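*Asks:* Sequence plus predicted model, see below.
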Amino acid sequence: MSDYSYHDLSKMIDHSLLNPTLTVDDLESGIELAIAYEVASVCIMPYYLKRCAEKLKGTGVAASTTIGFPHGGHTTAIKQAEAQRAIDDGCEELDMVVNISKVLSGDWQYVQSDIAAVVEIAHAAGQKIKVIFENCYLNDEQKIKLCQICTELKADWVKTSTGYGTGGATHDDLKLMRQHAGEQVQVKAAGGVRDLEGLLAVRELGVSRCGASRTAEILGPARERLGMPMINATATGSAGY
C-alpha cells in the first residue's frame, strides 16, 4: 500500500504553460490537461490568465501567473502593476522573480522592499505568492538570506528557479531552502522534476509544489501505480520546466 494518495501527488503540480512559442490552441489544451489530472494550479503566460481563470473556475485547480518573469529586473512599480492586473484577472497564486542583479550586488534593502511590495498586493487580495530565487546564479549565503527575507515577509513559498536559467532545482538547494525558510513557508521546486520518481524524491525533502510541463508523464504512472483509470490527454507545457 502506498503511503500517499493520488491527490497528495497531483496537488503538488503547478502545470507550466509559459513557453513563449505555445499557441492559443496549446494553451487551451494545456488547461484541459491540468483539469483532467486535477493538479494544484496552472501557471500561464499573463496575457492568457483571464481566460485561464474563467476555464478553471469551479474545478479545484488554481489560476497562477508570473511577475517580473523570467529575469526579475523589472522595476518594483512594474511588478506591482503586473501583480494587481493578475489579481484583477483572477490570479490566485503569483510566482514572482526576485531582482537577481540586486541580490548579486548585495543590496538587500532593495531586494526586501521589492519582494514586500508584491507580497503586500497578493495578501491584501487574499491570494498567495511564490518568490523565485533562480538559484543557479546564487551562492548558498545568498539563498539563505533570501529564505530569511521571505520568512520575515510571510511569503507563501520560496521557489528554486524559473525553469529558464542555466539550471533548475537540485536536492541540495531544496534541502537548504527547507532548512532556512520558516515552517510556514513552503518550498517549490522548478526545473528538473520530470517523472514520478523525481516527484516522490522531492516530496521526501519537504517540497509541496513542483513546476512541471510533463504533468502527464509524472501523474500517468502515479494513476497506474494506484490502480486508477488512465487519462487520455496530450501533454502540453513549457520545455523550460
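*Replies:* Now that the structure is in, tell me what you want to look at.
*Asks:* CA only for contacts and neighbour counts going forward, please
*Replies:* Will do.
*Asks:* Quick one: residues in contact with the longest helix seen in the chain.
*Replies:* In the chain, with assignment by DSSP state H, the single longest helix is helix 108-124. Helix 108-124 is contacted from outside by 76, 79-80, 83-84, 87, 93-94, 96, 98-99, 102-103, 128-129, 131, 149-150, 153-155, using C-alpha atoms under 8 Å, 6 or more residues apart in numbering.
*Asks:* what's the spacing between that helix and its chain's center?
*Replies:* Helix 108-124 sits 17 Å away from the centroid of its parent chain (C-alpha atoms, centre = their mean, to the nearest Å).
*Asks:* Give the buried residues for stretch 117-129.
*Replies:* Using 16 or more other C-alpha atoms under 10 Å as the test for burial, stretch 117-129 gives Ala117, Val118, Val119, Glu120, Ile121, Ala122, Gln127, Lys128, Ile129.
*Asks:* okay, now the one to match up with it:
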Amino acid sequence: MDIKGILAITDHTLLRPTSSWDEIKEILDDAMNFGCASACIPASYVEEAVYYVDNELPICTVIGFPNGYDTAETKVFAAENALENGASEIDMVINLGWVKDGLFDCVEEEISMVREAVMDRVLKVIIESSELTEKEIIRLCEVVTDSGADFIKTSTGFASGGASFDVVALMKKHVGEGVGIKAAGGISSFADAVKFVELGAPRLGTSRLVKRAIAGDFS
C-alpha cells in the first residue's frame, strides 16, 4: 500500500487534554489536505469541527475516554450527544474492571447499548490491549463481534502500551467476520503502518503519520 493509501485509512488524531481550538483546526486542515479517513478529536470540539470542515471530512470522537469506567448510561448519553453535534464515528472505551472481574456479559451489554445509540454511524470499541491477557483479548474479540460494533480498537494511546503486531495478528485470528481492526497507539512510521495493514488492520489511529508526510519523511 502506498503513502496515500495509508493516510486514507488513518484517523488523524488529537486527544491531548490541553488541545486548543487552533490545534484542532490544524488537525482538521491536515486531515482534509491528506485525505484521511477522519479526524479524531475531543467531544467538546465536535460541533465546531463539523461546521469547520463543511462535509469534507468525517469527524470521530471518543467516549468513556481514556479510562472506560463511566457508567453505560453515561456512555450512551455521550454517544447520543456527539451524534447530535454531528460526529460520524464513535470510539468508546470498555470497562476494563469488568473484564478483570470476568463480567463479559456486562461488557457486551454496554457495547450493545452504545451500538443502539449510535445507530448507523461507525462504532469502534477500544479494549486497551496492553492491559489485558491473551485470553482476555480473545474473549473480547468474541464480545465485540456479538455486540454488533464495526471495529475493535487496540488502544487509547494513554496506557502503558499501544498497538503491537502480535495483538493485531491475534485479533485478526479471533474477531468475527465483518468486524474491522483499528490499530492505534504508538504508530510512528509508515513502515509500521504498512505492517499493521498487512496483519489485518483496515484502520489506523495516529497523530504522527500526517506529521511525517508534511515533513517529507516516508520511512
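*Replies:* Cool, got the structure. Keep in mind that what you see is a predicted model, and the values were worked out from it rather than measured.
*Asks:* who's in contact with the residue sitting nearest the centre point of the second structure?
*Replies:* Nearest to the mean C-alpha position of the second structure, counting by C-alpha atoms, centre = their mean, stands Asp91 at 4.8 Å. Counting by C-alpha under 8 Å, 6+ apart, Asp91 of the second structure touches Cys60, Thr61, Val62, Ile63, Leu123, Lys124, Val125, Ile126.
*Asks:* just those now: which is nearest Glu136 of the second structure?
*Replies:* The shortest approach to Glu136 of the second structure among those belongs to Ile126, at 13.3 Å (C-alpha to C-alpha).
*Asks:* what separates the closest one from Phe65 of the second structure, distance-wise?
*Replies:* Between Ile126 of the second structure and Phe65 of the second structure the computed distance is 9 Å (C-alpha to C-alpha, to the nearest Å).
*Asks:* any common contacting residues for these two?
*Replies:* Met92, Val93, Thr156.
*Asks:* which element is the counterpart of Glu38 of the first structure in the second structure on?
*Replies:* In the second structure, the residue matched to Glu38 of the first structure (TM-score structural alignment) is Gly35. Using DSSP states H and E, Gly35 of the second structure falls within no helix or strand.
*Asks:* coming back round to it: between Ile126 and Phe65 of the second structure, which one's more packed in?
*Replies:* Neighbours per residue, other C-alpha atoms under 10 Å: of Ile126 of the second structure and Phe65, the larger number sits with Ile126, 27 against 19.
*Asks:* What residues does the counterpart of that one in the first structure make contact with?
*Replies:* The criterion is TM-score structural alignment: under it, Ile126 of the second structure has Ile132 as its aligned partner in the first structure. With contact taken as C-alpha under 8 Å, 6+ apart, Ile132 of the first structure is in contact with Asp95, Met96, Val97, Val98, Val158, Lys159, Thr160, Ser161, Thr162.
*Asks:* hang on, the second one is in a strand, isn't it?
*Replies:* Yes. With DSSP: H, G, I helix; E, B strand; the rest coil as the criterion, Met96 of the first structure is located in a strand.
*Asks:* Aligned against the second structure, show me the partner of it.
*Replies:* Checking TM-score structural alignment: Met96 of the first structure goes with Met92.
*Asks:* neighbours around that match, how many?
*Replies:* Met92 of the second structure: 27 neighbours (other C-alpha under 10 Å).
*Asks:* same deal with Gly73 of the first structure?
*Replies:* Here the number of neighbours of Gly73 of the first structure (other C-alpha under 10 Å) works out to 16.
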